[in-house]
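# sequence-free structure coming up:
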């Protein structure tokens, strides 16, 4: 599979965010964009949460960070370096239109063969201190995920 250029993927993402928000909030949506055309589309039932469920966006490029700030309710980073994360947070914060409605999350790669619960807690703690309010643990190796969930649930317990 060949990926589209990064700029095109970002354009697609923005178009999808706009479409989904309209589907969640309008009765009938007509849309003519660069990538999609929608005619008399209805989404029922509408989401319970108003005006719509939160939209969390990933991506680390400056344009994606601005899109997250302007159109989304949160940003999900996948960074191990707290300083790099802080730089992206500060960049996003410059563009936020609704700061009180925005949250920061980070995905932490956890390797069961080398990461103790204590070491993961220390890593996560550095990001929580920065203002990360959502923590996602991505546990390796995949075939053992269920077995490892109990062990690493203790990490999340530290931050409840």
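Right, received. Where do you want to start? Just so it is clear, the structure is predicted and the values come from calculations on it, not from any experiment.
# going forward, measure contacts between C-alpha atoms and count neighbours the same way
Noted.
# need the contact list for the closest residue to residue 27 other than its chain neighbours.
In this structure, residue 27 finds its nearest non-sequential neighbour in residue 42, 6.1 Å apart by C-alpha to C-alpha, 6 or more residues apart in numbering. Shown in contact with residue 42 (C-alpha atoms under 8 Å, 6 or more residues apart in numbering): 23, 27-29.
# now do residue 152
Contacts of residue 152 by C-alpha under 8 Å, 6+ apart are residue 117.
# Check the secondary structure at it for me.
Using DSSP: H, G, I helix; E, B strand; the rest coil, the structure places residue 152 in helix.
# just residue 134 next, same as before
Residue 134, by the three-state scheme (three-state DSSP), is strand.
# Please report how far the spatially most central residue of the chain lies from residue 154.
Nearest to the geometric centre of the chain sits residue 76, at 3.3 Å (C-alpha atoms, centre = their mean). Relative to residue 154, residue 76 is positioned 22 Å away (C-alpha to C-alpha, to the nearest Å).
# which of the contacts of residue 42 are buried?
23, 29 (16 or more other C-alpha atoms under 10 Å).
# Identify, from the contacts of residue 42, the entry nearest to residue 8.
residue 23 (22.4 Å; C-alpha to C-alpha).
# Shouldn't the closest one be within a strand?
No - according to three-state DSSP, residue 23 belongs to no strand; its state is helix.
# what residue of the chain is the furthest out?
Distance-from-mean max, the chain, by C-alpha atoms, centre = their mean: residue 40 at 29.6 Å.
# for comparison:
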């Protein structure tokens, strides 16, 4: 099992390039960056974690731009979105962005995706909460066509384009792994239908053995071979003993949280977490 981190790449925090280099130097597997394009001031959508929305949600860099700086500063560190809010992104532009980052990083990109929770945020992008997962599915399938076909076209309910050339193609073949976030049976059905892995969140009641059993059962019902499936757990416990069940269950990777601190505070925390990479 590999150990990486996730981070909200804020404009007041550590530089993404410095963070990536520090992670690689300490033996971490990966850096996944969170995304919010903006936060509407109405705040109608309650924060899923309860209470006030943390400051970091309002101050994030674009994850692809930040990951480009991280890629340039490193050689082996995997670079991921955790998660990219696909219902809020144009699929043609996103397909080119993903492919460009994957090629320029030497095939080190992992495409973590999700549907989103902030209703006003997605509405500002023309997406609707009740249909966000249908929209996400079509955009993912359209991007896969753009990555793998010479002259790609797509005709769906939400995404439509006649044959186009879209280059570059990703270096990773057939494309970077697509990991879908969420924990419900609906999520697992989507994972086995059109993704390459699962991106659940650890938390109260999360049992890695039970989770992996649910995924295997869904894959078997769908006739999907789980060989090569990537299961990356978001916000894993920062404790060696608590991580052992994740390793035993066959989890691919656990992401530990880089806290919302200043540069020096973050580097001290990385030193504390580094022994968990062994």
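Sure, I can see it. Since this is a predicted model, take the numbers as computed values, not measurements.
# quick revisit: now which residue in structure 2 aligns to the residue nearest to residue 27 of structure 1?
When structure 2 is aligned by TM-score structural alignment, residue 42 of structure 1 is paired with residue 165.
# hmm, back to that, which SS class is the residue farthest from the centre of structure 1?
Residue 40 of structure 1 is classified as strand under three-state DSSP.
# That one and residue 29 touch, don't they?
Yes - counting by C-alpha atoms under 8 Å, residue 40 of structure 1 does reach residue 29; the two are 5.5 Å apart.
# can you pull out the strands in structure 1?
For structure 1, the strands defined by DSSP state E cover 29-32, 37-41, 56-57, 74-77, 103-111, 132-140.
# can you put those in CSV and add distance to residue 50 of structure 1?
Compiled in CSV, the strands of structure 1 are given as follows (distance: least, C-alpha to C-alpha, whole Å):
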stretch, distance to residue 50 of structure 1
strand 29-32, 18
strand 37-41, 20
strand 56-57, 16
strand 74-77, 16
strand 103-111, 17
strand 132-140, 21
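# Let me know which of these is tucked in deepest.
strand 74-77 (a mean of 23; mean count of other C-alpha atoms under 10 Å).
# what range in structure 2 matches it?
Going by TM-score structural alignment: strand 74-77 of structure 1 matches residues 197-200.
# can you list contacts of that stretch?
So stretch 197-200 of structure 2 is contacted by 112, 177-183, 188, 191, 229-234 (C-alpha under 8 Å, 6+ apart).
# 6 Å - rerun?
Residues from elsewhere that reach stretch 197-200 of structure 2, judged by C-alpha atoms under 6 Å, 6 or more residues apart in numbering: 179-183, 229-233.
# Leaving out the residues flanking it, which one is nearest to the alignment partner in structure 2 of residue 121 of structure 1?
Matched by TM-score structural alignment, residue 121 of structure 1 corresponds to residue 240 in structure 2. Among residues not flanking residue 240 of structure 2 along the chain, residue 276 sits closest, at 6.2 Å (C-alpha to C-alpha, 6+ apart).
# any idea what the one you found aligns with in structure 1?
So residue 276 of structure 2 corresponds to residue 155, using TM-score structural alignment.
# From residue 129 of structure 1, how far out is that match?
For residue 155 of structure 1 relative to residue 129 of structure 1 (C-alpha to C-alpha), the value is 15 Å.
# what about these two, which has more around it?
Using other C-alpha atoms under 10 Å, the more surrounded residue of residue 155 of structure 1 and residue 129 is residue 155, with 21 against 10.
# Buried residues, stretch 144-160 of structure 1. List them.
152, 155-156.
# May I see those residues organised as TSV, with distance to residue 14 of structure 1 added?
As requested, those are arranged in TSV below (distance: C-alpha to C-alpha, whole Å):
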residue	distance to residue 14 of structure 1
152	35
155	34
156	32
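# Appreciated, that's everything.
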